[in-house]
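Enquirer: Sharing a model that was predicted from the sequence below.
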Amino acid sequence: MTSFADLDLADVEEVAERREELLAAVRDHAGRIAYHIARVDGGDYGQRSFSTDDGEWTVKYEAGDLEYLRFEPRGGGETYVISTQQPAEPKALAEALEDYPAFVAAYNDYVDSLAGMLDSVEASFPQVESTESVVTERDRIVEAIEACCDRMAGELRRYEGTEYGSFAARIDGTRWELKWDEDGASYLRAGGSGGVYVLSQYGPPSAADVREYAPRFGGFVDAYNDHVAELELDLETITFET
């Protein structure tokens, strides 16, 4: 690796130009190292350190690109050989670059250590069972509940005379609520505001929820029928004379 030892330090402009030339070469070379580290680590962001006899090098990458290359000599201190900040001071940079070949060798040793790591890992796995039959049965039950709720919603809307409303009942300690709008049943929820949406506009419930609440839906229908029966009794007591 070329150093600054052969430069006339009195010529600041020449030193600066030479430094930029070296940094461009290192940035390109270390950038390839960062790219390969990012690939093997499997992440867009991260860092990895490599030890040499003279210190420790840290490669940090972001989105697969080199963010910085830092050298920390064993005597203390640190030099950002590549960074987003201003370039390193020439003397510190020259000392760091003297150790750069050792850093590359440490990186190569790391890559060699990965060889064969996955050779014993099997790429064959057990067959994945389909949930098709469970989903089909779930959908059949939910569709039956939806048809019943749409009918109840239609009757309630006709009686209430409004396009929006709800009917709630407590069944064995659980609050059930049917809400309707102009299109029919909007949702059927069991368990209050934090409960389970047995029926909703955002997708079906889980098969486990259907298993738990579908058998109890009949109690809610009974409560609706009792409600309708009470309405009929109330209407029968009304007298109207002209």
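Expert: Yep, it's here. Residues are numbered from 1 along each chain as shown.
Enquirer: use CA for all of it now, contacts and neighbours both
Expert: Fine.
Enquirer: Can you give me the buried ones in the host helix or strand of Cys149?
Expert: Under the assignment given by DSSP states H and E, the secondary-structure element containing Cys149 is helix 132-160. Neighbour counts over helix 132-160 (16 or more other CA atoms under 10 Å) mark Arg138, Asp139, Val142, Ile145, Glu146, Cys149, Asp150, Met152, Ala153, Gly154, Leu156, Arg157 as buried.
Enquirer: Equivalent analysis for stretch 25-43, please.
Expert: Residues of stretch 25-43 classed as buried under the neighbour-count rule (16+ other CA under 10 Å) are Val26, Arg27, Ala30, Gly31, Ile33, Ala34, Tyr35, Ile37, Ala38.
Enquirer: for comparison:
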Amino acid sequence: MDDGLDVETASTDELRAQREAILADVRSHAGEIARELALLEGGDYGRRSFTGDHGEWTVKYEAGRLEFLLFESKSGAETYVISTKQPPEPKALRDAMQDYDAFVEAYNDFVDTREDVLDDVDPAFPDVRSTETVVADRDRIVAAIHEVATEIAQQCYRYEGTDYGTFSTTVDGTRWELKWEEGQVSYLRVGGEGGVYLLSQYSPPSAPDVRALADDVEPFVEAFNAFVDDLEVDLGGVSFTDA
């Protein structure tokens, strides 16, 4: 008895080749839609859905490239026509492709509704005012503050006898602190930690801050002068006599 089987096994080569050819065309065509959507939406990634005759199509893109193309039929079946995973089953692909033209028409209608959306935008904008005058005034005032603060720093450097230190006082209930290093100003800060730096080694203060604090520089200097006067009084009583 011959137990051998003489039944020829059907090949799926042709069917798979047809599927790959269809998917290659869809990947190229839908990829163009993905690129256009990315340009229109102004983002590197996103997704948008379109309603066809027999279901809904969702295009997801990333870095302007098609990530997936999903068809959800009205019956509830989902077919990832294009994805990073396995290709769709041939019958599901056939059913989806019967609605592909309607998907493209829905996409085209979507673009058409946006063609005139910017027509009423007037590109003639007002002239931009220059900050040159404000900045020049700010820099002039800050330079004057820096000059007097440097003089205070040099005086502190002389009498303290150390390479760096601080002088602090209160002006109208607000703490002012000048930090110096070898006779040069490191910063002049108003308001303690998190306060406003009228002088610093980094960026200049804003014009509104300068406007709000400039009038208090004079009482700050007067407070330093009073501090020096007190030192002179304290030292005035010190004398040396011969034994």
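Expert: Looks like it came in fine. The shown structure was predicted, so the numbers you read here are calculated from the model rather than taken from an experiment.
Enquirer: Which stretches in structure 1 count as helices?
Expert: With DSSP state H applied, structure 1 shows helices at 12-41, 90-98, 100-114, 132-160, 207-236, listed in chain order.
Enquirer: and the angle from the shortest one to helix 12-41?
Expert: If I follow you right, that is helix 90-98 of structure 1. Between helix 90-98 of structure 1 and helix 12-41, the angle formed by their directions is 40 degrees, by axes from the mean of the first three to the mean of the last three CA atoms, to 10 degrees.
Enquirer: ok, so of the buried residues of stretch 25-43 of structure 1, who is nearest Ala207 of structure 1?
Expert: Distance ranking of these against Ala207 of structure 1, using CA to CA, places Ala38 first at 40.8 Å.
Enquirer: Distance of the closest residue to the closest one other than its chain neighbours relative to His36 of structure 1?
Expert: Distance criterion CA to CA, 6 or more residues apart in numbering; nearest residue to Ala38 of structure 1, sequence neighbours excluded, is Gly64 at 5.5 Å. Separation of Gly64 of structure 1 from His36 of structure 1 (CA to CA, to the nearest Å): 8 Å.
Enquirer: Could you do Arg19 of structure 1 as well?
Expert: When distance is defined by CA to CA, Arg19 of structure 1 is 26 Å away from His36 of structure 1.
Enquirer: Same question for Ala24 of structure 1.
Expert: For Ala24 of structure 1, the distance to His36 of structure 1 (CA to CA) stands at 19 Å.
Enquirer: Turn the helices of structure 1 into CSV, including distance to Val81 of structure 1.
Expert: As requested, the helices of structure 1 are exported to CSV (distance: least, CA to CA, whole Å):
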stretch, distance to Val81 of structure 1
helix 12-41, 8
helix 90-98, 6
helix 100-114, 10
helix 132-160, 58
helix 207-236, 58
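Enquirer: Can you say which of the ones you listed is nearest to Ser51 of structure 1?
Expert: Ranking these by proximity to Ser51 of structure 1 (CA to CA) places helix 100-114 first, at 6.9 Å.
Enquirer: Enumerate the positions of that closest one that are buried.
Expert: Tyr100, Ala102, Phe103, Val104, Ala106, Tyr107.
Enquirer: again with stretch 92-100 of structure 1
Expert: For stretch 92-100 of structure 1, burial by neighbour count (16+ other CA under 10 Å) applies to Leu93, Ala94, Glu95, Ala96, Leu97, Asp99, Tyr100.
Enquirer: same question, stretch 49-68 of structure 2
Expert: Along stretch 49-68 of structure 2, the positions that meet the burial threshold by neighbour count (16+ other CA under 10 Å) are 49-52, 54-62, 64-68.
Enquirer: So which of those belong to strands?
Expert: 49-51, 55-62, 65-68 (DSSP state E).
Enquirer: Thanks again, I'm all set now.
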